[in-house]
Each structure stands twice: as C-alpha cells, then as structure tokens.
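Trainee: Mind looking at a prediction? Sequence and model below.
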Amino acid sequence: MRLTGGCLCGAVTYASEGPWRPVIACHCSQCRKASGHYVSATSVPREGLEITGEVRWFQSSEEARRGFCPNCGSQLFWDGAGANTSIMAGTLEGPTGLATKGHIFCADKGDYYEIPEGSRQVEGNDPALTTRVD
C-alpha cells in the first residue's frame, strides 16, 4: 500500500510502499518534549522510504535521531537501530487504513492525559509492538 505525507509547509514530502507497521504511541519524555505531547508513529523499511526535500536531523540520544523540516519545524521521522524508520502518523495523507495497536513507555506518561482503557500498555519499550508489521 503506497502512502504519502509531508510537513506543514510542504517543503519535505515522503512516500513508501511499506510494509507499514501499525501505529504505536510513545509516551517517553523525549517524544513528549520533541512533539509537545506523546508521539504516534508507524514505520517502514528504511530502504523503501522516498524523501524529497531537505530534512534536518537532530541526534536526540546515542540510539536515535529525529528528522524534521528546517522550514516549518514539523517533526517527521525517528530513526534508530534496526531496518525501519518511524514516521509520525499525523504527517501522513489520509485515509491510511492504519490503527493504533499499543502504547510504549507508559511509565513516563504525562499526568495531564489518560491512555484509553483496553489499550495495550507497556511500561518501557516492547519490540513485539515496535518491530511488528501486519
């Protein structure tokens, strides 16, 4: 399934055939600080991600970097170890057919919101969620 997306100003766009991982919400303090809330992201194989425009990368930890538009500041990508690059779900052009399958780093969750009851919630990382592709 080919999906496309991009930043707020349109200077950076992307496309991929996938396969697309279900959306996972990350509540870690880095994601919350980078986005202003928690992050919901899908992912695709890095080699199948086509990016047009200049992406600025910020090395947010020893393990990962975050990609954003240098013009409008839209956070677009999270790139760490493994074969996939995460894509912020809110930057996709819809409809996507994707669904949120779980929440990670719930131990770091902000106190001003609740995670929906019945959602899969993990205190830290969960490779079964983050590396999964349906």
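Mentor: Yep, it's here. Keep in mind that what you see is a predicted model, and the values were worked out from it rather than measured.
Trainee: use CA for all of it now, contacts and neighbours both
Mentor: Fine.
Trainee: For the residue nearest the centre of the chain, list the residues it contacts.
Mentor: With distances taken as Cα atoms, centre = their mean, residue 41 lies nearest the centre of the chain, 2.7 Å away. Neighbour list for residue 41: 23, 24, 25, 26, 86, 87, 88, 89, 90 [criterion: Cα atoms under 8 Å, 6 or more residues apart in numbering].
Trainee: Would you mind checking which of these is nearest to residue 96?
Mentor: residue 89 (9.2 Å; Cα to Cα).
Trainee: now the nearest residue to the closest one once chain neighbours are set aside: how far from residue 28?
Mentor: Spatial nearest neighbour of residue 89, excluding adjacent residues (Cα to Cα, 6 or more residues apart in numbering): residue 41 at 4.7 Å. The gap separating residue 41 from residue 28 is 13 Å, by Cα to Cα, to the nearest Å.
Trainee: Check residue 4 too.
Mentor: From residue 4 to residue 28 the distance is 26 Å (Cα to Cα).
Trainee: so where do the helices sit in this protein?
Mentor: 29-35, 127-130 (DSSP state H).
Trainee: what's near enough to touch the nearest residue to residue 48 once chain neighbours are set aside?
Mentor: Sequence neighbours aside, residue 16 is the residue nearest to residue 48 in space, at 5.8 Å (criterion: Cα to Cα, 6+ apart). Residues near residue 16 by Cα under 8 Å, 6+ apart: 1, 2, 3, 4, 44, 48, 49, 50.
Trainee: okay, now the one to match up with it:
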Amino acid sequence: MHTGSCLCGAITFTVSAPLKRPDACHCGQCRKQSGHYWASTDVKRSALAITGAGHIRWYQSSPKVRRGFCDTCGSFLFWDPPQRDSLAVAMGAFDAPTDTHLHVHIFTADKGDYYAIADGLPQE
C-alpha cells in the first residue's frame, strides 16, 4: 500500500499494488509542466483510489493524453491516456518510502541543455 498527495493535500491517493519501476520523461511537455524532467510510475486504474478528485483539473495535452493537476496548489499528479487500463502517477507525490528506483530515461533527445544524465541508466 502506497499513499501520496498534492502539495496542499486537497488530493490524496492510495495505490493498493506494488509500484512499478519509474521512468524519467525528458519530453518538452513534461519539462514545461513540471519545471524539469518528470518521474512517474504506471498504476493500474483498479489499484488507484483518489480522494478529492473534484480538485483535479485535466489538461488535454495531446489528442490521446490528458494531464491532471490540483486546482488549488497546481501539483502535476497524473498523466492519463484514457484508452489504457493504467495511468502514470508522479513519483514526487508519493509519501516515502516507495521502494523503487528509476529504470530508464525517456525522450532524452528533448532534454534540457542545462543538465546531464549521468546515472548510467538506459536512455531512450
């Protein structure tokens, strides 16, 4: 069981399954929305319980994906492709410990020029 929340606590969530190894997305959309790269883990919808869902605002960032954030504090929490049975949940929103470690960096061709990826993990 893993718990988490947005910065202000208006949205809380519980994941009732082990967390998958997260990835770090360096695409332009994730960088602009999060302020850096975005680390997340895929969670099956059936394993995710959200309290305060009325505070989630959805931004349709592409035809197939929407991004969920708190309408009070602005925390970017979810990356949701509605056609899939899972969605991505922000690693930074989880209460510690998560018992996970990054396993890959994605969209690295779009990464910012102000940092290096030097942790030895695969880069896609």
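Mentor: Here it is on my side, so go on. Owing to the predicted nature of the structure, the values given are computational and were not obtained by experimental measurement.
Trainee: Can you say which of the helices of the first structure is nearest to residue 58 of the first structure?
Mentor: Closest among the helices of the first structure, using Cα to Cα: helix 29-35, at 10.4 Å.
Trainee: Buried ones in the closest one, by neighbour count?
Mentor: Within helix 29-35 of the first structure, the residues that count as buried by 16 or more other Cα atoms under 10 Å are 29, 30, 31, 32.
Trainee: Ok, stretch 2-12 of the second structure next?
Mentor: For stretch 2-12 of the second structure, by 16+ other Cα under 10 Å, it's 2, 3, 4, 5, 6, 7, 10, 11, 12.
Trainee: The closest residue to the fifth one other than its chain neighbours: what's it in contact with?
Mentor: Spelled out, it's residue 6 of the second structure. Of all residues not flanking residue 6 of the second structure in the chain, residue 75 sits nearest, at 5.5 Å (Cα to Cα, 6+ apart). The contact partners of residue 75 of the second structure, by Cα under 8 Å, 6+ apart, come to 6, 7, 69.
Trainee: So the second one sits against residue 71, correct?
Mentor: Read that as residue 7 of the second structure. No. In this structure residue 7 of the second structure lies outside contact range of residue 71 using Cα atoms under 8 Å: 11.0 Å.
Trainee: mean per-residue distance, whichever strand in the first structure runs longest to the second structure?
Mentor: Looking across the first structure with DSSP state E, the single longest strand is strand 39-45. Taking mean Cα distance after the TM-score superposition for the first structure, the mean distance separating strand 39-45 of the first structure from the aligned residues in the second structure is 0.7 Å.
Trainee: which parts of that strand are buried?
Mentor: 39, 40, 41, 42, 43, 44, 45.
Trainee: Let's have those in CSV, adding distance to residue 121 of the first structure.
Mentor: Shown next, in CSV, are the buried residues of strand 39-45 of the first structure (distance: Cα to Cα, whole Å):
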residue, distance to residue 121 of the first structure
39, 14
40, 14
41, 15
42, 17
43, 19
44, 22
45, 25
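Trainee: picking up where we left off before, quick one: which of the contacts of residue 41 of the first structure is the most crowded by neighbours?
Mentor: Highest neighbour count within these, by other Cα atoms under 10 Å: residue 87, with 28 neighbours.
Trainee: and the gap between whichever residue in the second structure pairs up with that residue and residue 6 of the second structure?
Mentor: Matched by TM-score structural alignment, residue 87 of the first structure corresponds to residue 89 in the second structure. Distance, residue 89 of the second structure to residue 6 of the second structure, using Cα to Cα: 11 Å.
Trainee: same question, residue 12 of the second structure
Mentor: Distance from residue 12 of the second structure to residue 6 of the second structure, by Cα to Cα: 7 Å.
Trainee: and what of residue 41 of the second structure?
Mentor: 16 Å.
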